[in-house]
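1. let me see the structure of the following:
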Amino acid sequence: MPAHNSMNVAVDFVTIAVLCVLMVAAVLRPREGKRNTLFIVAVLLQGIAVTGDLLAWAFVDWPDGSLLLPAHVSNMVACTVAPLACLAFSALGYTLATGYRQVRGAAARVLCCATVLLVLVELCLPLAGAFAPTFDEASRAAAFSGDFLYGLPYNLMILQLLFVFAMIVLQPVYTPLWRSGMALVLFGVPFAGFALENVVHAVALSYPAMAVALLISCAAMQREQEEQLSYKELELSRARNAALMAQIEPHFVANSLLAIEQLCVEDPPKAREAVQSFARYLRNNFEAMGEEGVIPLSRELAHAKSYVALEMADPSNNVSVRFCISEAAQFALVPPLSVQPLVENAVRHGVGRRREGGTVWVVAAVEEPQNMLVVTVQDDGVGFDVRELERGRKNSDESLAIGSLKGGRSLGLRNVRERLDLICQGTLDVASGPNGTCVTMRVPQDVARKCAVRGGMS
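-> All right, here's what the predicted structure looks like:
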């Protein structure tokens, strides 16, 4: 077998191996339906074309010449299937570059029709030379010079790639720059392969070039799928966050209305003041509910203090709340409705359950060099069983339902803990005993600032 024939067989063999890997990857890790189907069809057709080319090069120089006819048939199969493989790849590249966008614009539609006509011509041309008397390097060289019809489909496929790329460029709808760059690479690689094959006639470079382009498209599909998955996870986190916020809101409102109802019976003037405090509290609460991401700790503390003022309106409430906030902590970032629920839990379910009342301490500081905001809410109340909270941590959905029935403390703490983790990778540690409860919230400020940038906070 001549050296160039052996080289073509080796190149085709490696190309088939790459295509097999791509096919296995497409089958074992299926992506979104239509695009993955296009990818599988393109790989399958390209595999058939390369196999035909490999057999043609292997059979053409058989010692007794008995396999010359199978060589021509194999080459005809390769030349017939190759345009279809190129068409499938072009459709795949178009969807990757435009995001399934339909063909728009008169010029793009004309190019689309021209591409279809090119494919029809390409499918008919191999039949004209199916049983040519010779098949060697000279014949292939003549083919690309226009004397032999075998090579014409490859030249037409160059036009096909150019037409489809022009369709992408001529789309009247804006195409992101990264998609345009990806299209340039996807179509540039096989175009270069076809162009080089016109120069180096003895080696079929178009097939490995198309395999490389399919490999690039596979990587692009994988990256796009990962981005879509990340986006879906973000949306799921936002939905979960919204659900948790919705669970907190009726909890606040119900407790406040019950307190005002009691004041209306026992002390109407105080009830009027409580209504005003409640109005301020609701305004702060609804503003916090509308926030996405993080807010300054000073705003969250103002909201907590409005809640405390509402509680202090009850003369029978023997509770004291003390704040000790460092100057640096005032400007730190926290999720909305993170500190206020902790203060409410300490007041209502901690010291509020003691007949003699008690004290709640709220301490906040920024630890260096970790740049970690640490907020501690401690009370000398009755305490509770922390194991209930830890059980809820293992099975969030079930524990939320149980917590809503058993009492507000574990429900509020679980909500705050989950929101801290979802929004800014914060943590919430709880220690409780007969002499009170200590809740420690940690918020990494580096992560919180990134969250603020994504949310558009200045």
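
2. from here on, just use CA atoms for contacts and neighbour counts.
-> Fine.

3. need the contact list for Ala114.
-> Contacts for Ala114 (C-alpha atoms under 8 Å, 6 or more residues apart in numbering) come out as Phe163.

4. just the buried residues of the host helix or strand of it, please?
-> Using DSSP states H and E, Ala114 sits in helix 106-128. The neighbour-count check on helix 106-128 (16 or more other C-alpha atoms under 10 Å) flags 108-109, 111-112, 114-115, 118-119, 122-123, 125-127 as buried.

5. now stretch 241-256
-> Residues of stretch 241-256 classed as buried: Asn241, Ala242, Leu244, Met245, Gln247, Ile248, Phe252, Ser256 (neighbour count, 16+ other C-alpha under 10 Å).

6. mind listing which of those residues are in helices?
-> Among these, the members found in helices (DSSP state H) are Asn241, Ala242, Leu244, Met245, Gln247, Ile248, Phe252, Ser256.

7. roughly how far does the fifth one sit from Glu300?
-> Distance of Gln247 to Glu300, computed by C-alpha to C-alpha, to the nearest Å: 18 Å.

8. to compare with the earlier structure, here is another sequence to fold:
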Amino acid sequence: MQGPFGARQGSLLYLLAWLLFGVALAWLLAAAAGVTLAASLLFALPLTVLYGVAAGFSSYYLCRAHPLGAVAHWRVLAAFGFAALCMAGLWLAAASLWNDLLGQGGIPWNRSLAATVFGLGLILYGLCAVANYLAIAVGRARELETRELQAQLMARDAELRLLRAQVDPHFLFNSLNSVSALTSIDPAAAREMTLQLAEFFRRTLGLEARRHIPLRDELELLRHYLAIEQVRFGERLAWDESIDDAALACLLPPLILQPLVENAIKHGVARRLDGGRLRFAAARAGSLLRIALENDSGDEEAPRSASGRGLVNVRARLAAVYAHEASAHWSAGPGTFRVELVLPAQTMES
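-> Down below sits the predicted model:
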């Protein structure tokens, strides 16, 4: 239902307000007219509820038909002034008729009481109009806020899709280059790498529609990616894990770690004649999930900057999903390079 009774809770509060006003009016009438409180309640309560419903609907539709700022002020005042006079007159007539029907159970009716009822009708109609204008303004503000939030969510989804679209082709191009290099020196390894690559992309097909996946699923993808690179590097690539059990259920954006591992192999393991080792650690610390990836690097290697594609992409995705609640930091030490991610520890249950 539209108008002041658009919501059940609002309807009850609205009627309760008019009932309280009816009780107050009955108490004043009992004191002024010298009648019992029961008689004044029997007279006042039905009238106030009736007027509350009629004035509420009338003023609501007038407010919708005469929006402030879109209609000249004199038209608004004229419309509400005429409506208030009509509603107050009808209320006065209803009060007189109701008092006649009550007979001996009514209250003494005179010109002073009639003028009071008419004046109250004018004032109450004006208050209803003000309340409806305020309610309409609040509703529009909430609608605009909802639309703004929806627009922000759509923009964030578009940004995340764009960032994901940058990851997949970059990884595919690098993998195809590796396959091409292996075809001439080790056809069997090239075939194995092609099969592993196909399996990896098969596993990532369903991730497009998922905003978050558990860390255990992300680790499975990483292990499959490492199996692809293991075909290329053999024993030169080693991998250590130190995973807290409590961290496995924590959620994170899909394939957020793959660019970091790819960079670690490209800039660390691939540049060392004897290969290198990747060390991956994840732990939950209260409301935070901490993830660290460290790789061996040559002493002659210049420290990598944080402006590379992998780190920039990861930072952008974390900012799009978590805003200021997540961060990505890097540091270079003697023969090592370390990247640490800190993000909220969210699970499917939470």
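
9. got a TM-score for the pair?
-> Once the chains are laid over each other, their TM-score by TM-score structural alignment, normalised by the length of the second structure reads 0.65; 262 aligned residues with a C-alpha RMSD of 3.4 Å.

10. quick check, nearest of the buried residues of helix 106-128 of the first structure to Val41 of the first structure?
-> Closest to Val41 of the first structure out of the buried residues of helix 106-128 of the first structure is Val119 (16.1 Å), distances taken as C-alpha to C-alpha.

11. and the closest one, how far from Ala106 of the first structure?
-> The value you get for Val119 of the first structure to Ala106 of the first structure, if C-alpha to C-alpha is used, is 20 Å.

12. I figured Cys410 of the first structure hits Glu388, correct?
-> No Cys there; residue 410 of the first structure is Ser. Yes. Counting by C-alpha atoms under 8 Å, Glu388 is a contact partner of Ser410 of the first structure at 7.3 Å.

13. with neighbour numbers in mind, choose between the two.
-> Ser410 (24 against 13; other C-alpha atoms under 10 Å).

14. contacting residues around that one?
-> The neighbours of Ser410 of the first structure, taking C-alpha under 8 Å, 6+ apart as the test, are Glu388, Leu389, Gly403.

15. rerun that using 7 Å as the cut-off
-> Contact analysis of Ser410 of the first structure by C-alpha atoms under 7 Å, 6 or more residues apart in numbering lists Leu389, Gly403.

16. before we move on, what about Ser297 of the second structure?
-> Gly268, Val269, Gly335, Thr336, Phe337 are the contacts of Ser297 of the second structure under C-alpha under 7 Å, 6+ apart.

17. can you check Asn198 of the first structure too?
-> If a contact means C-alpha under 7 Å, 6+ apart, then Asn198 of the first structure has Phe144 as its contacts.

18. how about a cut-off of 10 Å?
-> For Asn198 of the first structure, the contacting residues are Arg140, Ala141, Ala143, Phe144, Ser145, Gly151, Tyr154, Asn155, Ala192, Ala204, Leu205, Ser206, by C-alpha atoms under 10 Å, 6 or more residues apart in numbering.

19. do Leu248 of the second structure as well
-> Applying C-alpha under 10 Å, 6+ apart, we find Leu248 of the second structure in contact with Pro214, Leu215, Arg216, Asp217, Glu218, Leu219, Ala282, Ala283, Arg284, Leu289, Thr347.

20. residues near Asp385 of the first structure, how many?
-> Using other C-alpha under 10 Å, Asp385 of the first structure has 12 other residues around it.

21. burial count for Arg277 of the second structure?
-> Number of residues near Arg277 of the second structure (other C-alpha under 10 Å) recorded here: 19.

22. again, but for the one 4 residues further on
-> When counting by other C-alpha under 10 Å, one arrives at 15 neighbours for Ala281 of the second structure.

23. the alignment partner in the first structure of it: which element?
-> Superposed on the first structure with TM-score structural alignment, Ala281 of the second structure falls opposite Val363. Here Val363 of the first structure, judged by DSSP H and E, is contained in strand 358-367.

24. same check, this time on Val339 of the second structure
-> Val339 of the second structure is part of strand 336-344, with elements assigned from DSSP H and E.

25. need the counterpart of Arg299 of the first structure in the second structure.
-> Counting by TM-score structural alignment, Arg299 of the first structure lines up with Asp217 in the second structure.

26. gap between its match and Leu255 of the second structure?
-> According to C-alpha to C-alpha, Asp217 of the second structure stands 10 Å off from Leu255 of the second structure.

27. try Ala165 of the second structure
-> Remark: distance between Ala165 of the second structure and Leu255 of the second structure (C-alpha to C-alpha) = 11 Å.

28. please apply the same query to Leu289 of the second structure.
-> In terms of C-alpha to C-alpha, Leu289 of the second structure sits 16 Å off from Leu255 of the second structure.

29. residues in contact with Ala209 of the second structure?
-> Contact partners of Ala209 of the second structure, counting by C-alpha under 10 Å, 6+ apart, are Arg161, Pro254.

30. please apply the same query to Ala283 of the second structure.
-> Listed by C-alpha under 10 Å, 6+ apart, the contact set of Ala283 of the second structure reads 242-248, 250, 289-292, 345.

31. so can I have TSV of those showing secondary structure and distance to Leu47 of the second structure?
-> As requested, the contacts of Ala283 of the second structure are arranged in TSV below (DSSP: H, G, I helix; E, B strand; the rest coil; distance: C-alpha to C-alpha, whole Å):
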residue	secondary structure	distance to Leu47 of the second structure
Ser242	strand	76
Ile243	strand	72
Asp244	coil	70
Asp245	helix	68
Ala246	helix	65
Ala247	helix	65
Leu248	coil	66
Cys250	coil	61
Leu289	strand	63
Arg290	strand	67
Ile291	strand	69
Ala292	strand	72
Ala345	coil	59
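
32. now those: which count as buried?
-> By 16+ other C-alpha under 10 Å, these give Ile243, Ala247, Leu248, Cys250, Leu289, Arg290, Ile291, Ala292, Ala345 as buried.

33. include distance to Thr146 of the second structure when you put the residues you listed into JSON lines, please.
-> Shown next, in JSON lines, are these (distance: C-alpha to C-alpha, whole Å):
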{"residue": "Ile243", "distance to Thr146 of the second structure": "40"}
{"residue": "Ala247", "distance to Thr146 of the second structure": "34"}
{"residue": "Leu248", "distance to Thr146 of the second structure": "34"}
{"residue": "Cys250", "distance to Thr146 of the second structure": "29"}
{"residue": "Leu289", "distance to Thr146 of the second structure": "31"}
{"residue": "Arg290", "distance to Thr146 of the second structure": "33"}
{"residue": "Ile291", "distance to Thr146 of the second structure": "35"}
{"residue": "Ala292", "distance to Thr146 of the second structure": "38"}
{"residue": "Ala345", "distance to Thr146 of the second structure": "27"}
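
34. just the residues you listed now: which is nearest Ala30 of the second structure?
-> Ala345 (64.7 Å).
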